[in-house]
Structure formats: structure tokens, C-alpha cells
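Asker: Sequence first, predicted coordinates after that:
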Amino acid sequence: MSQFSRVKELVDSLEGDFEKFYDKGNQAAGTRVRKGMQELKNLAQEIRLDVQNIKNS
């Protein structure tokens, strides 16, 4: 369950940058959002593999 907590923490940490980028047009915040979303994608892939391994064992 700690992986789910990591996902929630990552999404929560990106909230401010989302607001800065979409509402205020801050380009640096957009870069941080893209980086955070890539981390989220990688974390999601790890979770998918872990779930599949548990199902198959």
C-alpha cells in the first residue's frame, strides 16, 4: 500500500505547479509538471508490474 501513498503524495506535490502553469502561465512550472508526470508514469508502471507478479504467483 505504500506505493499508493507515493502516488498520492506525488500528485499532491504537483498541485501547486499545475495551478502556476495553467492559471498563471508559468513556463518553469510546466517543466516541473512534465517531470512529475513522467515520475508518475514510471511509478504506475512499477505498480502494474508488481500487481501482475502477485496475480501470477
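Answerer: Sure, I can see it.

Asker: going forward, measure contacts and count neighbours with C-alpha atoms only.
Answerer: Will do.

Asker: so what does the longest helix belonging to the chain touch, helix or strand wise?
Answerer: If you go by DSSP state H, the chain has its longest helix at helix 27-56. When contacts are defined as 3 or more Cα pairs under 8 Å, 6 or more residues apart in numbering; DSSP states H and E, helix 27-56 packs onto helix 2-24.

Asker: angle of the helix it packs on against helix 27-56?
Answerer: 160 degrees (axes from the mean of the first three to the mean of the last three Cα atoms, to 10 degrees).

Asker: In addition, the following structure is provided for comparison:
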Amino acid sequence: MSQFAKVKALVDSLEDDFAKFYDKGNQAAGTRVRKGMQELKNLAQEIRIDVQNIKNS
């Protein structure tokens, strides 16, 4: 799976939890959103490093 597809899949998987947290105030969904956003941050950092390595080679 490409890095971009992983990002899209992760964001799509968080959609329901975003709605539950912001619309209904579900605290557990907020925890899942925070965890997912941390995973997204880590994935984005991996992509940045990969792009930089390709660019420099």
C-alpha cells in the first residue's frame, strides 16, 4: 500500500469517531481521535523523511 493510501485510510477510519466526539460529546471517541491523530503525525513524519531521502539521492 502506498504511503498516501495509508494516510487516506487512516483519516477515513477516524471519521466516525470525529463525529461522535464533536457532535455527541463521546469522550471515548475523543481518545480514539487523539490516538489516530498521533498515528497520522508519525506516518507524516515517515513520509517527510522518505521524500527528503529520495530528493537528496
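Answerer: Right, received. Where do you want to start? What you see is a predicted model, and the numbers here were worked out from it, not measured in a lab.

Asker: before we move on, back to that, so how much does the longest helix of structure 1 differ from structure 2 once superposed?
Answerer: Superposed on structure 2, helix 27-56 of structure 1 shows a mean distance of 0.1 Å to its aligned residues (mean Cα distance after the TM-score superposition for structure 1).

Asker: ok, the residue nearest to the spatial centre of structure 2 - contacts?
Answerer: Relative to the mean C-alpha position of structure 2, the nearest C-alpha, by Cα atoms, centre = their mean, is the one of residue 40, at 2.8 Å. Contacts for residue 40 of structure 2 (Cα atoms under 8 Å, 6 or more residues apart in numbering) come out as 7, 10-11.

Asker: Make CSV from these and add distance to residue 25 of structure 2 to it.
Answerer: Formatted as CSV, the contacts of residue 40 of structure 2 follow (distance: Cα to Cα, whole Å):
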residue, distance to residue 25 of structure 2
7, 25
10, 21
11, 20
